[in-house]
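generate coordinates for the sequence data below:
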Amino acid sequence: MEPEHKDKTLIRKYLNHNCTPEEMKEVKRLMLVPGTQQIFDELLSESWTGLEAVENTDQPHLQEKLQQFYKKLEGEEVQRFQQKEEEEGMVRSIKQRNYLRYAAILAVIFLSLGTYGILQYKKTPVEEQIAMREILNPRGQRSRIVLPDSSAVYLGAGSRITFPEQFETNSREIALEGEAFFEVTQDPKKPFIVHTGKVQTRVLGTSFKIDAFSNRPLTVAVATGKVRVDDYTGQKSKSLAILTPGQKITYDQGMVKTVATEIEEISGWKAARLVFHNQSLKEITTELERWYNVEISFEHNGKAKEKISVVLQADVPLNKIMKILAATGHFKYHITSRNVSIN
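Just a heads-up that it's a prediction; the model follows:
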């Protein structure tokens, strides 16, 4: 064997704590020879840790190898502290270099684990909490909202809509309290679902209006396309109606009523056109209270119950719309700030 090979073999035995007393003396002598430290570095660079390069980089495999490495380090440190006093000077120097080498190896290991974790994160779908938006119109205010899929919602006064900033891959779901007119972008792969309490209105691409105020009957009216309305109570679902253009469903206390209506009346609502057919003055003024953010009272209850039919354009000042309503309903009124009194 060449002298250098013998030195490497001897130093390797020393690093593995397999030297005889005579070999230990030879190691001490080698420490004084120039170039010996390079041999130590080369041997420490070899895969003595057992963390050899392998294709299997799954987490359990790496954890097992790390545990083996930690146990080996712990065992070696105990043995080093048990060295005889005459070896302490040389061992201290070697240990310092070994610790530096261990630190470098551990840095590579943890860097590899970190990279592996990042790659796994990219590969593994992570359930993220979807950010939600809520838009609330106070009384006297209306708004037009564009949803993430480019569908448009004309949200009425005193109404609220809640929707995700990004729709799911297989559906488009929103929640509504109040009234709104929808112009839904067509997407056969993603049904558009409006939740109004326990009732769901499902479409693929159409325009329709929903009235879903609390303590009032739910109504769904279709201007274009087709709409399905279902009642979800508990674990059971019940189909209430499948509506086509010009149809309206009213759902109140379990009772379903489907009637025909003018499409212009449905779509005209988004342009503030209010159509009332044989409805009481109380029902009509309740609608106007929300649109204009006012309080309308009746001096006589009998007047409030009178029914009329009228078309109102609710984008004009309140005094103008009250003149039209008064002429149709045959009453007088008085406006003070945000209060209207009908006699």
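
going forward, measure contacts and count neighbours with C-alpha atoms only.
Will do.

quick one: the closest residue to residue 44 other than its chain neighbours from residue 318, how far?
Spatial nearest neighbour of residue 44, chain neighbours left out: residue 101 (7.3 Å); criterion: Cα to Cα, 6 or more residues apart in numbering. Counting by Cα to Cα, to the nearest Å, the separation of residue 101 from residue 318 is 84 Å.

what helices or strands is the one helix or strand residue 161 maps to leaning on?
In the assignment (DSSP states H and E), residue 161 maps to strand 160-164. Applying 3 or more Cα pairs under 8 Å, 6 or more residues apart in numbering; DSSP states H and E, one finds that strand 160-164 makes contact with strand 132-136, strand 172-183.

how far off centre is that strand?
13 Å (Cα atoms, centre = their mean, to the nearest Å).

mind listing what's buried along it?
Buried residues in strand 160-164, counted by 16 or more other Cα atoms under 10 Å: 160, 161, 162, 163, 164.

just stretch 189-207 next, same as before
190-197, 199-207.

go through these and flag which are in strands.
Secondary structure assignment (DSSP state E) places 192, 193, 194, 195, 196, 199, 200, 201, 202, 203, 207 from those within strands.

nearest to residue 293, of these?
Closest approach between those and residue 293, by Cα to Cα: residue 196, at 23.5 Å.

what sits against the residue nearest to that closest one when sequence neighbours are not counted?
In this structure, residue 196 finds its nearest non-sequential neighbour in residue 176, 5.5 Å apart by Cα to Cα, 6+ apart. With contacts defined as Cα atoms under 8 Å, 6 or more residues apart in numbering, residue 176 is in contact with 159, 160, 161, 162, 194, 195, 196, 212.

one more to line up against the first:
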Amino acid sequence: MEKQEFIKLAEKYADGRCTPEERHIVETFFDKFQEKKTEWEWSEDEERRLRMLARIRNRIHGDGDNRRVVGNKMRWYRITGIAASLVLFIGVALYYNSSLGETYREEMAMRGEKKEITLEDGTIVYLNAESSIRYPRHFSGTREITLKGEAFFEVAKDPKRPFIVKSGDVETRVLGTSFNINAYSGKQVRISVNTGKVQVTDTRAEGKKAFLKRNQQVLFREGTGELEVSGTDAEKYRAWTDNVIVMENNTLREVADILERWYDVEIVFVDKGLENKIITGKYKTNDIREVLESIKFLKQVEYDFTAPGKIQIRNMSNQQKPKPM
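Next comes the predicted model:
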């Protein structure tokens, strides 16, 4: 089997489409990779991605203790689904880098980390947790990149070469400006402008465009396909680049999604009704407990660490404690 054939197979593995024989091939590879006995040579970047794949694969196929901590099948499926999505996230990046050679680069920030990237034209990209960008090593006629997740851009001015960001079905085009794009998979796309002007296009509908200036935003909802323009304080959407969490009429489920990405944890609501409670606040801390303590006070909830990196949130009136490990 050639190296690129294996990478495609790893992608099938992450997506749950492997036959038992194919699954055995991938599992055997990861065992050999961790023992440094693979037959192919890997670049430094490929090795880094494969180490991440191996780590997440071990997390998916953890021992019985993991299942005991979880306590129910639905919780286990949630962990498996998240971990598998990360495997696919890394595997696709690995495939792109291997198949396209030196033509393209892909940078990614895993859960619990953020990155600052400077492109060859001087543009600075701040990459939020669980996000990635793919871009050519050398820009030619246009400066075009692909974004998954969230990033803040400080675009270097170049009137002859537009800067284009593709995020799903939305294309953002500028010449020189600063703006934030939030385009996590399965969510609406939100683009907010801090400086300059931005053109946003729905690539599925010819002629459907929105033009934004400073302190304006556009929401693209996949269900309706509408581009909704409104005024906003754009600074709050870039606050994450300064490690500030801004909650403004967010549901606790939305806040939990942010905390999961930022702190590399898994959060489950024992009382499902809590997920829709609304909260507003602003936090700058490296300690997730400080955020949880504030949520506890504001929303009259309790939280428990059931295992390292695993958190349960419940109503104060719910006396059901997590089972001891």
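
just to revisit the earlier point, can you tell me which of the contacts of residue 176 of structure 1 lies nearest to residue 245 of structure 1?
Distances from residue 245 of structure 1 to the contacts of residue 176 of structure 1, taken by Cα to Cα, are shortest for residue 194, at 17.8 Å.

that closest one corresponds to which position in structure 2?
Taking TM-score structural alignment, the alignment pairs residue 194 of structure 1 with residue 165 from structure 2.

what's the answer for residue 305 of structure 1, then?
Checking TM-score structural alignment: residue 305 of structure 1 goes with residue 276.

how much space separates that match from residue 254 of structure 2?
To residue 254 of structure 2, residue 276 of structure 2 is 9 Å away according to Cα to Cα.

residue 186 is in contact with residue 204 of structure 1, correct?
Yes: counting by Cα atoms under 8 Å, residue 204 of structure 1 touches residue 186, with 5.7 Å between them.

count the neighbours of residue 217 of structure 2 for me.
If you count neighbours by other Cα atoms under 10 Å, residue 217 of structure 2 ends up with 27.

burial of residue 274 of structure 2, as a residue count?
Count around residue 274 of structure 2 with other Cα under 10 Å applied: 17.

before we move on, the earlier item: quick one: which of residue 276 and residue 254 of structure 2 has more around it?
In this view residue 276 of structure 2 and residue 254 are compared by other Cα under 10 Å, and residue 254 has more residues nearby, 17 against 12.

counterpart of the more buried one in structure 1?
The alignment partner of residue 254 of structure 2 in structure 1, by TM-score structural alignment, is residue 283.

quick one: which helix or strand includes that match?
Judged by DSSP H and E, residue 283 of structure 1 forms part of helix 281-292.

how far is that helix from where the chain is centred?
For helix 281-292 of structure 1 - counting by Cα atoms, centre = their mean - the centre lies 38 Å from the chain centre.

residues of it that come out buried?
So, applying 16+ other Cα under 10 Å, buried residues of helix 281-292 of structure 1: 281, 282, 284, 285, 288, 289, 290, 291, 292.

so which elements touch that helix?
Helix 281-292 of structure 1 packs on strand 295-298, helix 301-305, going by 3+ Cα pairs under 8 Å, 6+ apart.

from the contact counts, what lies against the longest helix belonging to structure 2?
Longest helix of structure 2, by residue count under DSSP state H: helix 73-100. In terms of contacts (3+ Cα pairs under 8 Å, 6+ apart), helix 73-100 of structure 2 is packed against helix 3-14, helix 44-60, strand 104-109.

distance to residue 27 of structure 2 and mean neighbour count added to those, as a markdown table?
Shown next, in a markdown table, are these (distance: least, Cα to Cα, whole Å; neighbours: other Cα atoms under 10 Å):
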| stretch | distance to residue 27 of structure 2 | mean neighbour count |
| --- | --- | --- |
| helix 3-14 | 9 | 18 |
| helix 44-60 | 9 | 17 |
| strand 104-109 | 24 | 18 |
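
can you add distance to residue 235 of structure 2 and give these back as CSV?
What follows is these, written out as CSV (distance: least, Cα to Cα, whole Å):
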stretch, distance to residue 235 of structure 2
helix 3-14, 37
helix 44-60, 33
strand 104-109, 22
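
so which of these is nearest residue 93 of structure 2?
Between residue 93 of structure 2 and those, the shortest gap by Cα to Cα is with strand 104-109, which sits at 6.4 Å.
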